[in-house]
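Peer 1: how would this look folded up:
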Amino acid sequence: MECVMNSVISAVNPSFGSRVNPASLCEKNGLVHRASSSFSRQDTTFSCTKLPGSAKVLVPKLQDPEKGVRSIRKARRWTRASAAAALEYDVVIVGAGVVGTATAHHILTTTKLSVALIDAQVPCSGATGAGQGYIWMAHRKPGTAGWALAKHGKSLWETFAEELQASGESLQEALGLRHTGSLLVASTDDQARSLQSWIQVLSEAGIPSTYWTPVEVANMEPALASGCVTGAAYFHEDFQIDAALTMNTLLKKVREYAAGGRYKELFNTPVQQLIRSSAEGRIVGVEIPAGKVFSRNAVVIASGAWTMTLMNTVSAQWGIPLVPPVKPRKGHLLVIEGPHNIPLKSGIMEVDYLANYHSPGSQERPAAKPAEESGVSVSMTATLDPSGNLLLGSSREFAGFNVDVENEVIERIVERAALFLPGVRSMKGKVRTGLRPYSSDGRPLVGPVEDVPGLILATGHEGSGLCLALATAELVTNMIQEFENPVEFSPFLPRGRLVGALA
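Peer 2: Now for the predicted structure:
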């Protein structure tokens, strides 16, 4: 599971700005009000052998540029912006997950445009901070539009890493980058044979890979249970980055432009309304509690799983089809803190994960399982983060905006992981949950909305937000300037994919 769910956005109704579970909302006098309960994000330890009756959510920590690492709760105090009655920037970006923040970074570093970055919470408090950080090609299908975008996105991360290194920065500290490669493991003879065919397909597409027999797997990854793995495919050039460290680095870079007036961040700031010109129908800005933020060129909606909620309300108000086919897809991730006795060398994923990755209509993978009706799907993924913590995933389910930890899902993840890594049953760990922005056709939506000039969507990346972030940022920046793009982008355009307001 990658950094799999993009960051938070408020909806047009300010009640949505706090990411309240819809089940905790009630109708009163025709308006939506908060009920008393809302979810909190706190560290909770669990035992893989005895799970507690209730659990909370672990959130990665970001760094205050002056005072080091802080908790998300403390970060709220120093990231809350004091907006004037009206601000004006060339580009307003709604959503400060990795896609929105990367877009701000690309605009600021490659153009002379100014940027306001707005989020109802703070970076890494949503989807971006709840994943394993895979920058992988191993599970992608050559020849698709998604393949080209992912390959380009991976190349951009490599270039970004080279630039950081050339400037004297440590890649371990700046990105948590680890050249682990990726290992797809088979647990049946049929899966092993399919992996050999898959290696051939990816090798022809320029992705170096090697097939490992069970003996070779045991030699290379001795933590994997002998007798469980029937073969594996190792992809040499895949790597991992850490979401929290990467976001710290991106934010540090964009904040360099604040002193010159080209950058403004408005965190813990819910968007209450989109502002549209009555004369031209063009979007001209957004409303926030402290006033208005106007845009000269574009408003970019990079709000991940919350995009449909926002655009549904706007679509109803404006009477035009603006609702993208994006819905929240919940995931659980287990974090087993070191020290432990599972010294993985690779990022590992079982073959079954591929079938759960996309819907049947997706271009990315053939023979996928039905996603809408399949309930909770669980597949084993395992990797180590830069601190040596063991990250175990992953689950996928449609549960609305509920991010509560479900002990039954945790138990399933533990049992699945224990088939490959028996030692996890006796370990203690923590839980992250988040909402991936699932697109029903398997393609992200990146591009201008035809009926509203100046409005650009950048959402629906599902489990690939981190991998596709830099490529998406480049696409959006080029679209704003009307420049040519280095990859084919027409499959990602919102054209023909948006519908009217849903009941």
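Peer 1: use CA for all of it now, contacts and neighbours both
Peer 2: Fine.
Peer 1: now do the contacts for Ala417.
Peer 2: Applying CA atoms under 8 Å, 6 or more residues apart in numbering to Ala417 gives the contacts Met380, Thr381, Ala382, Leu392, Gly393, Val424.
Peer 1: what's the closest non-adjacent residue to the second one?
Peer 2: Leaving out its chain neighbours, the residue that sits closest to Thr381 by CA to CA, 6 or more residues apart in numbering is Met349, at 4.3 Å.
Peer 1: over to the third one?
Peer 2: In this structure, Ala382 finds its nearest non-sequential neighbour in Leu392, 4.7 Å apart by CA to CA, 6+ apart.
Peer 1: assign that neighbour to helix, strand or coil.
Peer 2: strand (DSSP: H, G, I helix; E, B strand; the rest coil).
Peer 1: which stretch of helix or strand covers Thr109?
Peer 2: Following DSSP states H and E, one finds Thr109 within helix 98-110.
Peer 1: give the buried residues for that helix.
Peer 2: Val98, Val99, Gly100, Thr101, Ala102, Thr103, Ala104, His105, His106, Ile107, Leu108 (16 or more other CA atoms under 10 Å).
Peer 1: now do the contacts for the residue nearest to Asn389 when sequence neighbours are not counted.
Peer 2: Take Asn389 and drop its neighbours on the chain: the residue closest to it by CA to CA, 6+ apart is Glu337, 4.4 Å away. Glu337 makes contacts with Gly388, Asn389, Leu390, Lys428, Gly429, as judged by CA under 8 Å, 6+ apart.
Peer 1: ok, so of those, who is nearest Cys26?
Peer 2: The closest of those to Cys26 turns out to be Gly429 (CA to CA; 35.0 Å).
Peer 1: please provide the structure for the following sequence as well, for comparison with the first:
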Amino acid sequence: MVVGAGVIGAACAYYASLSGLRVTVIDRGPVAGGTTGAGEGNLLVSDKEPGPELELAILSARLWRELATGPPTRNEARTVSRLDSRIESRFEYERKGGLVVASTEAEMTALRKFAAGQKQAGVEAIEVPARGLAALEPHLAPDLAGGFHYPQDAQVQPALAAAHLLKAAADMGRLTLRLGEEVTAVLTGPNGEVRGVRTPAGDAKAPRIVNATGAWGGQLARLAGVELPVLPRRGFVLVTEPLPRVVRHKVYSSDYVADVTSGSAGLQTSAVVEGTPAGPVLIGASRERVGFDRALSLEALRRLAAQATRLFPALAEVRAIRTYAGFRPYLPDHLPAIGPDPRAPGLLHACGHEGAGIGLAPATGMLIAAMLTDREPPLPVAPFAPERFAERAATG
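Peer 2: Reported below is the predicted structural model:
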């Protein structure tokens, strides 16, 4: 059983179905009704330093390319050699590439150091001098110091991606989808082992439960009698009127990486600007820990608009037609919790991906499926162990 019908839960359900398991997915709302529906759809390797998260991102980048050709059936193998980076799929997969830009020579030096480590980990990072930026992005500000081009960065429409993963699982005849049912209790046995969940529609029995509830992952964990320190980190996205393709890549400033890895609870903004197939330009990204408060922050929006027009001066004359907010599921060490929780036998977690959940969804689903079927995971899973926070508290 998977609790959560966002992109992480959908990926877990899809890969578990592909492994031969029957899966029930339960969500209190619609498909992609939480963080997934408020996401930009970033599939990034460019913002991750060498380590476990980058390994997860590289695997996911390959899996997203495979899924973009059409999710394979259980008996159908797909190879990377058959993949086409120009694919237009049902969930708007676009391997547009990322461009990280620096305003000063000092920032450019930091980008070179960061990219050098990424290259050793298998990331393609191409230095672009100041004079070469216009060839990639003609509307960029002319006074930037340079940047790095990351061809592996891509984008999907996240709600469509979640829906199509669930549809693929349903097409295999292995999925039961229960929407509009809030989990109010986790059913457990005498030794704390999970036995299912309770919803207003009745009990649903299952020997294993995957917690894919995103920013609400800590709440579900507590229903099972364990603590997982997931906190919501609010973010806003500005959406412009439809435009010709003013922005070709996913473009962001070098300070975005520092914001991603920061543990600050205060408001942080760093421009991430990208065009979409439908025409509107999406402008993020802001971060702040204010609980589940959805109140509009004019200060955050002002900062985003100013930073975006600093990168693309032409956007100053463009209308912003709407904005939306979402909650990133934040964990203190910036790594997701993926795998079984020994404190509650039968409970597995797949949450805490913060702003990278859409990009990391396929690899997360593949890891969970491997654990559910006692197969060797494609990556080391120890860095993502859910109990790591309890162990640190005990020794700290």
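Peer 1: care to give me the TM-score?
Peer 2: Scored by TM-score structural alignment, normalised by the length of the second structure, the superposition of the two chains gives a TM-score of 0.91; 382 aligned residues with a CA RMSD of 2.2 Å.
Peer 1: surely the residue nearest to Thr381 of the first structure is within a strand?
Peer 2: Yes: applying three-state DSSP, one finds Met349 of the first structure inside a strand.
Peer 1: just checking, it touches Leu183?
Peer 2: Yes: using CA atoms under 8 Å, Met349 of the first structure is in contact with Leu183, at 6.2 Å.
Peer 1: more crowded one of these two?
Peer 2: Neighbour count, other CA atoms under 10 Å: between Met349 of the first structure and Leu183, Leu183 has more, with 28 against 25.
Peer 1: where's the aligned residue in the second structure for that one, which helix or strand?
Peer 2: Counting by TM-score structural alignment, Leu183 of the first structure lines up with Leu99 in the second structure. Per DSSP H and E: Leu99 of the second structure is located in strand 98-102.
Peer 1: mean distance of that strand to its aligned residues in the first structure, please.
Peer 2: Taking mean CA distance after the TM-score superposition for the first structure, the mean distance separating strand 98-102 of the second structure from the aligned residues in the first structure is 0.5 Å.
Peer 1: from the chain's centroid, how far away is that strand?
Peer 2: Centroid separation between strand 98-102 of the second structure and its chain, computed with CA atoms, centre = their mean, to the nearest Å, is 20 Å.
Peer 1: hmm, back to that, okay, the helix holding Thr109 of the first structure sits on what stretch of the second structure?
Peer 2: Using TM-score structural alignment, helix 98-110 of the first structure corresponds to residues 7-19 of the second structure.
Peer 1: what is the burial count for Val409 of the first structure?
Peer 2: For Val409 of the first structure, using other CA under 10 Å, the count is 20.
Peer 1: ok, now the one 4 residues further on?
Peer 2: Ile413 of the first structure is surrounded by 24 other residues when neighbours are defined as other CA under 10 Å.
Peer 1: now it: how far from Gly168 of the first structure?
Peer 2: From Ile413 of the first structure across to Gly168 of the first structure, the span is 40 Å (CA to CA, to the nearest Å).
Peer 1: contact partners for the counterpart of Val122 of the first structure in the second structure?
Peer 2: When the second structure is aligned by TM-score structural alignment, Val122 of the first structure is paired with Pro30. Contacts for Pro30 of the second structure (CA under 8 Å, 6+ apart) come out as Ala5, Leu179, Gly180.
Peer 1: before we move on, back to that, which residue in the second structure lines up with the residue nearest to Asn389 of the first structure?
Peer 2: Glu337 of the first structure maps onto Glu241 in the second structure, by TM-score structural alignment.
Peer 1: ok, Leu470 of the first structure next?
Peer 2: Leu470 of the first structure maps onto Pro362 in the second structure, by TM-score structural alignment.
Peer 1: quick revisit: what about the residue nearest to Asn389 of the first structure, distance to Arg178 of the first structure?
Peer 2: Going from Glu337 of the first structure to Arg178 of the first structure by CA to CA gives 18 Å.
Peer 1: how about Thr111 of the first structure?
Peer 2: 30 Å.
Peer 1: now Val32 of the first structure
Peer 2: Counting by CA to CA - Val32 of the first structure and Arg178 of the first structure are separated by 46 Å.
Peer 1: higher neighbour count, those two?
Peer 2: Ranked by neighbour count (other CA under 10 Å), Val32 of the first structure and Arg178 place Arg178 first, with 21 against 15.
Peer 1: what sits against that one?
Peer 2: Gln172, Phe239, Gln240, Ile241, Pro386.
Peer 1: which of the residues you listed are retained in the second structure?
Peer 2: Mapping the contacts of Arg178 of the first structure onto the second structure (both residues aligned by TM-score structural alignment, their matches' CA atoms under 8 Å) leaves Gln172, Phe239, Gln240, Ile241 still in contact.
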